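1. I need the structure of the sequence given here:
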Amino acid sequence: MKRGLFLFIVLLVPMVFFGCTGSNTEQDKILCKINEYSMPLNEFQRQLTQEIELERDFKLTQEAKKAFLEELIKKELLIQEAKKLKLDRRDKFIRAIERYWESTLIRDLMEQKNDEINNRVYVSEEEIDARCNEIKKSEGKDLSDLNKLKEGIKAQIREEKKTRMLDDWISNLRKNSNIEIREDLL
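-> Predicted coordinates for the structure are as follows:
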């Protein structure tokens, strides 16, 4: 028992004197303070990386880093001033955020569903040949010309199938939901 206590004290004393917080990690480094806001170094680096990706001709120099930091400081000062004036509590602002959130959510859902549908849609040679025959009958085109267009026909059939699957999915969402409409209020 005494030996365990001794080991505990021996291990605890250096941690108390030298600290064990690990405050030298990247995420704990504060690049700058703007009033009450502290900008971590890793947040600056993340935003700088995004800027470099968006601006292809961005030259990463020490001067460019300083200029970018100045832009972030201006942005934060403007945000703080807007909050001080309670602009972030106005109905107009809240509605704009809600619309943005909703449209982003819908966009992400549609992208996910589109990826899912893309992985399930295929076009067979029989479907392409059947479409070629339809075109030949309706427009009287020579099949040798249509053979050159097969890739375009395949892409068109693929898009039609994807659209149909997406429409069916949305119809099923509606069918499986409880929707009540008060026609008298329209």
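2. going forward, measure contacts between C-alpha atoms and count neighbours the same way
-> Fine.
3. part of a strand, is residue 32?
-> Yes - counting by DSSP: H, G, I helix; E, B strand; the rest coil, residue 32 is located in a strand.
4. tell me the contacts of it?
-> Residues near residue 32 by Cα atoms under 8 Å, 6 or more residues apart in numbering: 38, 39, 40.
5. is it true that the second one touches residue 45?
-> No - applying Cα atoms under 8 Å, one finds residue 39 not in contact with residue 45, separated by 10.4 Å.
6. looking at these two, which is more packed in?
-> For residue 39 versus residue 45, neighbours defined as other Cα atoms under 10 Å are more numerous around residue 39 (18 against 13).
7. which positions within whichever strand or helix holds that one qualify as buried?
-> Using DSSP states H and E, residue 39 sits within strand 37-40. For strand 37-40, burial by neighbour count (16 or more other Cα atoms under 10 Å) applies to 39, 40.
8. who are the packing partners of that strand?
-> Contacts defined by 3 or more Cα pairs under 8 Å, 6 or more residues apart in numbering; DSSP states H and E place strand 37-40 against strand 30-34.
9. give the buried residues for the strand it packs on.
-> Within strand 30-34, no residue counts as buried by 16+ other Cα under 10 Å.
10. mind checking how far that strand is from the chain centre?
-> 27 Å (Cα atoms, centre = their mean, to the nearest Å).
11. to compare against the first, here's another:
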Amino acid sequence: IVTDHEAIPWLKKHKQPKGRLARWIIHLSEYEPYNIIKRKGSDHTNADALSRLETNPVDKQNFNPIENFEESLNRRISALKGIFIDAQIINHRNIQHAQELQRNRQQNLKKAQTYEVNDIILLYDSAKQHVHGDKFSIRWNGPFWIQSKLGNNTYLIRDKLGRILQKPIHAEKMKHYKQRYLVEPHVVIAS
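-> Take a look at the predicted model:
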């Protein structure tokens, strides 16, 4: 018997078997004389000999080798190339769609808001744009008021005291100031 099962040769060498092992040895002794040879599974030359399934012999008349190997290989390669070209077209469409969505989002974010004279605004502090250590630092200063409009997106602004800032400010550095209204608590004392 040629096997790759480690336990069968060990079973034959076992000195004093008990219980289930003893029953297996008695069962195998019915087939005496036999010799157990242990081989690795990768060393077995005929794997079908180990299988319990019946195998049909290969009919050489039905076995048709490829007459023109080059031609069939070229057909297969061209079919695979066609699949890849279709995949490239689909990927190209997906990338264009994603780029269009991203472009629209960026344009919506970059839309410059229009401000009127005497609008209350906050001014973005660009010096704190790349500060990573203090994430709770205040990046918007203000409130400021629009003094005058210089161009499409540039404005002169003034502070609380009425001083006009010397540099014109671009609309990207401003946002509308949303004023908080303090509500007086309504307290009723019942007596």
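12. TM-score of the superposition?
-> Once superposed, the chains reach a TM-score of 0.23 (TM-score structural alignment, normalised by the length of structure 1), with 68 aligned residues with a Cα RMSD of 4.9 Å.
13. where exactly do the helices run in structure 1?
-> Taking DSSP state H to define them, one finds helices in structure 1 at 2-18, 41-54, 62-84, 91-120, 125-139, 143-148, 150-175.
14. closest one to residue 30 of structure 1 among those helices?
-> Evaluated with Cα to Cα, those place helix 41-54 nearest to residue 30 of structure 1, the distance being 5.5 Å.
15. in that closest one, what's buried?
-> Of all the residues in helix 41-54 of structure 1, those buried under the rule 16+ other Cα under 10 Å are 44, 48.
16. so which elements touch it?
-> strand 30-34, helix 62-84.
17. how about a cut-off of 6 Å?
-> Packed against helix 41-54 of structure 1 by the contact rule (3 or more Cα pairs under 6 Å, 6 or more residues apart in numbering; DSSP states H and E) you find no helix or strand.
18. how far away is the most centrally placed residue in structure 1 from residue 102 of structure 1?
-> Centroid-nearest residue in structure 1: residue 108, 7.0 Å away (criterion: Cα atoms, centre = their mean). Computed with Cα to Cα, to the nearest Å, the distance linking residue 108 of structure 1 and residue 102 of structure 1 is 10 Å.
19. please apply the same query to residue 125 of structure 1.
-> 41 Å.
20. again, but for residue 48 of structure 1
-> Counting by Cα to Cα, the gap from residue 48 of structure 1 to residue 102 of structure 1 is 27 Å.
21. check contacts around residue 9 of structure 2.
-> Contacts for residue 9 of structure 2 (Cα atoms under 6 Å, 6 or more residues apart in numbering) come out as none.
22. nearest to residue 33 of structure 1, of the helices of structure 1?
-> Among these, helix 62-84 sits nearest to residue 33 of structure 1 (Cα to Cα), with 9.0 Å.
23. how many neighbours does residue 68 of structure 1 have?
-> Residue 68 of structure 1 has 16 neighbours, counted by other Cα under 10 Å.
24. likewise residue 101 of structure 2?
-> Using other Cα under 10 Å, residue 101 of structure 2 has 12 other residues around it.
25. now residue 123 of structure 2
-> When neighbours are defined as other Cα under 10 Å, residue 123 of structure 2 has 21 of them.
26. scan structure 2 for its longest helix.
-> The helix spanning the most residues in structure 2, taking DSSP H as the definition, is helix 69-110.
27. tell me which strands and helices that helix is in contact with?
-> Secondary elements touching helix 69-110 of structure 2 (3+ Cα pairs under 6 Å, 6+ apart): none.
28. which is the next helix or strand following that helix?
-> Moving toward the C-terminus from helix 69-110 of structure 2, the next helix or strand (DSSP H and E) is strand 120-124.
29. which helices and strands sit right next to the next helix or strand after that following strand?
-> Using DSSP H and E, the helix or strand that follows strand 120-124 of structure 2 in sequence is strand 140-149. On a contact count with 3+ Cα pairs under 6 Å, 6+ apart, strand 140-149 of structure 2 meets strand 120-124, strand 154-158.
30. reformat the ones you listed as JSON lines; add distance to residue 141 of structure 2.
-> Shown next, in JSON lines, are those (distance: least, Cα to Cα, whole Å):
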{"stretch": "strand 120-124", "distance to residue 141 of structure 2": "5"}
{"stretch": "strand 154-158", "distance to residue 141 of structure 2": "12"}
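31. so which of the ones you listed gets nearest residue 143 of structure 2?
-> strand 120-124 (5.2 Å).
32. okay, buried residues for the closest one please.
-> Of the residues in strand 120-124 of structure 2, 120, 121, 122, 123, 124 count as buried by neighbour count, 16+ other Cα under 10 Å.
33. report the angle between it and strand 140-149.
-> Orientation check (axes from the mean of the first three to the mean of the last three Cα atoms, to 10 degrees): strand 120-124 of structure 2 against strand 140-149 gives 120 degrees.
34. which strands or helices does strand 120-124 of structure 2 pack on?
-> strand 140-149, strand 174-176.
35. now render the ones you listed as a markdown table, adding mean neighbour count and distance to residue 158 of structure 2.
-> Output for those, formatted as a markdown table (neighbours: other Cα atoms under 10 Å; distance: least, Cα to Cα, whole Å):
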| stretch | mean neighbour count | distance to residue 158 of structure 2 |
| --- | --- | --- |
| strand 140-149 | 18 | 5 |
| strand 174-176 | 18 | 13 |
